[in-house]
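>>> Output the structure for:
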Amino acid sequence: MQRRDFLNGLIAACGWGLAASAKSAPRAEAAAEQEHFRIPAWRQAIQPGRIAQIGRNRLSDLDPAKNPAINPVYPNAPEWSGSLGQAGVVLPWCGACWDEHGGTLWLPLQGGHGDYAGNEGYRLRLIDDQPAWVMTRPPSGAIGNILKTQDGKELTGNYADGRPRAVHSFNKPVYVPGIGPVMVVQGNTSWNGSMGTARTLLLDEQTGEWSVKAVHPSPGATMAGAGCYDPSRHLIWYKSSAEGHPSYLDLRNWNWVVLTRWAKDPSWSAKRLIFLPEHDLIFQVDGAKPNKFCVWDPERGSLYTPTAIGTFPKGLVFNGGSGCEWDGTRILAWHHAGSTTSIGTLTPTGEPRRDPWAWGEIEFSGITPSAAVPNGTYGRFAYSRKLKGCVLQNAVNTRTYFFAIG
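As a prediction, this is how the structure comes out:
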């Protein structure tokens, strides 16, 4: 064991890759956990193959601008509203992250540029019998903490109260079990169109407050980034649209490592990263690739671009802004230009690095979700093994969609 630990450290120090340590929980343990999980009432009411809308409220019901106890200029729009108001937590390149153990969808830090400067977060606990959106804390500039968000200090990454500025979150929010929601790289801040800060932020789930845990060393790391958690190595893999080499955040010491000896992937395109524990691979959704995806081997640092076969799902827009998840055997994808009652699937047909992946589709009945936000769905589409289905949040003024798969 000591020799293995030494080799793992040596490989990481060389920037080449990471030898796998203990893998994720065995299937027997996962099955036992599922057996003891209490299915909430709303989920019991949805038959497999159906789409329903769930939850007691909508995000817009919590709009801080419409709350006289929060908005200091009520009924007028507060300064933090920007051009979009609270809709800016969804519309402008904003994602989310999913906590499987806690059954919670997090919208931790949303908005950005001139679209929306409110830095309040939101969460929805789907394991409750009657899920309801909750605001984690009021935005900077609210009553009791009045300040101007457009203050000319955008490059600091913080407002005057020391809290982080709102950002286009893309695929940068990552939920880490036992730690919480991590904004892997903060990026482009509100009221400013420049690169933004490369700070790594951690959200305290109880208080809604953020702390700075690290700073990414690469200048291009802030642009349209994507991260994914690797439970076997306890780290976050990260790839930005402007940085050719992947990197990882070692969560044991909050240290960033840029993998300069890995294959370089210089094409500018928004990404989505998904860790596939069954194959020990990183799946990258990428509109710049021939088939819009590629595969990273973390053992070798190699990049593979498999082909795709089968019929492409109708209406699906497949790129780094798509909502994509792994269910243990296949990629599930949702980002549709029009109304649809289907989820696209992409399944490895053999050796996932080199053999083709096959397109498919899961058809549902019931409520038809609205069309995707053009700027991207990102992590607002998530898969839950416990709940046996997918959650989708398309807008602030509609309730949450759920696709019952099993």
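>>> Going by C-alpha atoms from here, please, whenever you check contacts or count neighbours.
Fine.
>>> Which helix in the protein has the most residues?
Of all the segments assigned as helix in the chain under DSSP state H, the longest by residue count is helix 2-13.
>>> what's the offset of that helix from the middle of its chain?
For helix 2-13, the separation from the chain centroid amounts to 30 Å (computed by Cα atoms, centre = their mean, to the nearest Å).
>>> Quick check: what element follows that helix along the chain?
In the C-terminal direction, the helix or strand that comes right after helix 2-13 (DSSP states H and E) is helix 27-35.
>>> So what's the gap between stretch 307-315 and the chain middle?
Distance of stretch 307-315 from the chain centroid (Cα atoms, centre = their mean) equals 24 Å.
>>> Outside of it itself, which residues are in contact with it?
Contacts of stretch 307-315 from elsewhere in the structure, counted by Cα atoms under 8 Å, 6 or more residues apart in numbering, are 291, 336-338, 340, 343-345, 355-361.
>>> how does it look with 10 Å?
290-294, 318, 333-340, 342-349, 353-362, 371 (Cα atoms under 10 Å, 6 or more residues apart in numbering).
>>> Before we go further, residue 201 is sitting in a strand, right?
Yes. The assignment for residue 201 is a strand, going by DSSP: H, G, I helix; E, B strand; the rest coil.
>>> Neighbours of it, how many?
One way to gauge burial is a neighbour count; for residue 201, by other Cα atoms under 10 Å, it gives 22.
>>> does it really touch residue 179, like I thought?
No. In this structure residue 201 lies outside contact range of residue 179 using Cα atoms under 10 Å: 11.6 Å.
>>> For the stretch 201-350 of the chain, which segments are assigned as strands?
Assigned by DSSP state E, counting those that start in this stretch, the stretch 201-350 of the chain shows strands spanning 210-215, 226-230, 235-239, 247-250, 255-258, 271-276, 281-286, 293-297, 302-304, 308-309, 323-326, 331-334, 342-348.
>>> how about those strands in CSV, adding mean neighbour count and distance to residue 90?
Formatted as CSV, the entries for the strands of the stretch 201-350 of the chain read as follows, by neighbours: other Cα atoms under 10 Å; distance: least, Cα to Cα, whole Å:
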stretch, mean neighbour count, distance to residue 90
strand 210-215, 17, 20
strand 226-230, 26, 17
strand 235-239, 25, 22
strand 247-250, 22, 26
strand 255-258, 20, 29
strand 271-276, 25, 17
strand 281-286, 23, 20
strand 293-297, 21, 24
strand 302-304, 17, 32
strand 308-309, 18, 31
strand 323-326, 26, 13
strand 331-334, 24, 16
strand 342-348, 22, 20
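>>> Following up with a second sequence; could you model it the same way so I can compare the two?
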Amino acid sequence: MNYQHTSNSRRRFLLATATLASAALPGCGPGEVAVSAQASPSPVPPTPRPTPAPTPTPTPTPAPTPTPTPSPTPTPAPTPSPTPSPSPLPSPPPLGSVPAWVAALPTWQWYPLPNTALSSVEPKPVPPGITGPSSKISAWCGAALRRRGSVYLIAAAGGHGDYAGNEVNALVLSEAEPRWRELAPPSAAANVINMSQFYLDLRPSATHTYCATQFIESRNRLVVFASPGMNMGGLPAPPSGWPYAYTDVYSFSFDLTANRWDPPDYIARFPGGGDFTAALCVKHPLSDDVYYSRNYHGGNYYRWSAADNSWQRISGNGRNPWYVGAAIDTRRDRILVVGGYGAAPPALLDLAGNVVGTSFSGAAAPALTTSGHPGVIYDERIDRFIVLKNGSSGRIEVYLVHPTTLAVEAAPMTGTAPANRPNGIHNAVQYAPELGGFVIANSYTGNVFFVRTSL
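Below you'll find the predicted structure:
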């Protein structure tokens, strides 16, 4: 479902899905009524002196059974969702070692990893949704990476009317032959409800993740920050009083140690307001703190602390709207933001969201004034920001940004670049420091790509 993500198109999409959902089911006709014909009495033979029949003792009318007072309708019990078959992640390799397939690669070459199409682990049965599990790539969704062991992760991705599956998929890049795993299956269809951050089994709803998916190394958890639930005609409404309905303040967290979703309140609730859509969401790779700012809410700029699981409003800075890719330079604590709802120039921020640099130079600098949900990473080994964007040629383009001079140049790529990623890169591009390169899944049916950036 490769459609442009604008306010008008989203409204047309919601109208279309609501129309589909309102198609009437065939009416059930009335049942046949069984009518018993009353039999005529048989004639009684005449007798000269009929013996009168004894008068029957009337049967007393039974006293009516009192109607019990109905109990309140309880919240429906969830249907047991499939329990994940243990698919434990392998122990990470020794630090400093790389698999043979990485060691054989030159730098800056696009390398498609064989047999790594996400479609290879498609769930059965397929959860509801208009565009199905391909939405995990195409429906405005990103990814995360656990640095230890180089584990690429996609979870609860899809959302809106596209896809309701909340499965967790992992690709262990440190293996000799990486293959996708399903760490947790999707919720049973009977548990899927509309307009709620959590389904009836208390597992999270699928959502457009944009850049909200982050991996918190210190907690060994994947987190999807403050994102709403499904909004799809035809899904059941939440039960009356359901606490997770019509809100977007909860975050979803998946425990890779226990291989299960946490309870809804494991991550502190987001205390602010505003529009979650393509919000700024970027993690500091060293502290695990997440910097987060929504659209249209007075420019409130927050930090979620991984150490004590708390939110702090740290400034009134912001952008309306954001719609950016972002990464943090861990040497200087600077954030590069690229993109916008319309073509917007890049900017360098400090951790409080203050603009500290706007003078980008070099022949490739105009390429960073862009829209379309680019992706940004910071490569710690080569000390460069790396920007990926969908290109005008139909293939992904890669740019290098110097962190202090802000000089921009095209990366010296070789090999065949992957096709543009439907509806944007977001944070689907992830830097893997143990492997010295970056990874991106750009297609549901195609292979995942890896690029080695340093030896």
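>>> Let me see the contact set for residue 340 of the second structure.
Under the criterion of Cα under 10 Å, 6+ apart, the contact list for residue 340 of the second structure reads 278, 319-325, 346, 369-374.
>>> Map it onto the first structure.
With TM-score structural alignment as the criterion, the equivalent of residue 340 of the second structure in the first structure is residue 287.
>>> before we move on, what about residue 317 of the second structure?
With TM-score structural alignment as the criterion, the equivalent of residue 317 of the second structure in the first structure is residue 264.
>>> pretty sure its match is touching residue 247, no?
No. When contacts are counted by Cα under 10 Å, residue 264 of the first structure is not listed as touching residue 247 (11.3 Å).
>>> Tally up the residues packed near the match of residue 317 of the second structure, please.
Neighbouring residues of residue 264 of the first structure were enumerated by other Cα under 10 Å; the total is 15.
>>> Then residue 308 of the second structure?
By other Cα under 10 Å, 8 other residues sit near residue 308 of the second structure.
>>> From residue 218 of the second structure, how far out is it?
Per Cα to Cα, to the nearest Å, residue 308 of the second structure is found 11 Å from residue 218 of the second structure.
>>> cool, and residue 424 of the second structure?
Note on residue 424 of the second structure: its distance to residue 218 of the second structure, by Cα to Cα, is 29 Å.
>>> Compare the two and say which is more crowded by neighbours.
Neighbours of residue 424 of the second structure and residue 218, each counted by other Cα under 10 Å, are more numerous for residue 424; the result is 28 against 11.
>>> Residue in the first structure paired with that one?
By TM-score structural alignment, residue 424 of the second structure lines up with residue 376.
>>> Apart from its neighbours in sequence, what residue is nearest that match?
Excluding its sequence neighbours, the residue lying closest to residue 376 of the first structure (Cα to Cα, 6 or more residues apart in numbering) is residue 321, at 4.2 Å.
>>> do residue 398 of the second structure as well
Nearest-residue entry for residue 398 of the second structure: residue 388, 4.7 Å, with adjacent residues in sequence omitted and distances by Cα to Cα, 6+ apart.
>>> Just give me how far stretch 84-92 of the first structure sits from the chain centre.
Put simply, stretch 84-92 of the first structure sits 16 Å off its chain's centre (Cα atoms, centre = their mean).
>>> give me the stretch of the second structure that that stretch matches.
With TM-score structural alignment as the criterion, stretch 84-92 of the first structure aligns to 131-139.
>>> for stretch 160-172 of the first structure, same thing?
Here stretch 160-172 of the first structure aligns to the second structure at residues 200-212, judged by TM-score structural alignment.
>>> Show me what counts as buried in that stretch.
By neighbour count, with 16 or more other Cα atoms under 10 Å as the criterion, the buried positions of stretch 200-212 of the second structure are 200-212.
>>> cool, stretch 129-136 of the second structure as well?
Neighbour-count burial for stretch 129-136 of the second structure, counted by 16+ other Cα under 10 Å, picks out 129, 131-136.
>>> Kindly check the end-to-end length of stretch 343-361 of the second structure for me.
17 Å.
>>> actually stretch 417-436 of the second structure, not the one I typed
From start residue to end residue, stretch 417-436 of the second structure stretches across 19 Å - Cα to Cα.
>>> Likewise for stretch 130-137 of the second structure?
Start to finish, the residues bounding stretch 130-137 of the second structure are 14 Å apart (Cα to Cα).
>>> Can you give the distance from that stretch to the centre of its chain?
Here the centre of mass of C-alpha atoms in stretch 130-137 of the second structure, compared against the chain's by Cα atoms, centre = their mean, lies 11 Å away.
>>> With stretch 187-205 of the first structure instead?
Using Cα atoms, centre = their mean, the distance between the centre of stretch 187-205 of the first structure and that of its chain works out at 15 Å.
>>> Repeat that for stretch 184-204 of the first structure.
Taking Cα atoms, centre = their mean, one finds the center of stretch 184-204 of the first structure at 15 Å from the center of the full chain.
>>> Look at it and report the distance between its end residues.
Its start and end residues considered, stretch 184-204 of the first structure measures 14 Å (Cα to Cα).
>>> again with stretch 225-233 of the second structure
The first residue of stretch 225-233 of the second structure is 24 Å away from its last residue (Cα to Cα).
>>> Could you count how many residues lie near the closest residue to residue 328 of the first structure other than its chain neighbours?
Distances taken as Cα to Cα, 6+ apart place residue 278 nearest to residue 328 of the first structure, at 6.9 Å, with adjacent residues excluded. When counting by other Cα under 10 Å, one arrives at 10 neighbours for residue 278 of the first structure.
>>> so what corresponds to residue 278 of the first structure in the second structure?
Alignment note: residue 278 of the first structure maps to residue 331 in the second structure; criterion TM-score structural alignment.
>>> Likewise for residue 56 of the first structure?
In the second structure, the residue equivalent to residue 56 of the first structure is residue 115, according to TM-score structural alignment.
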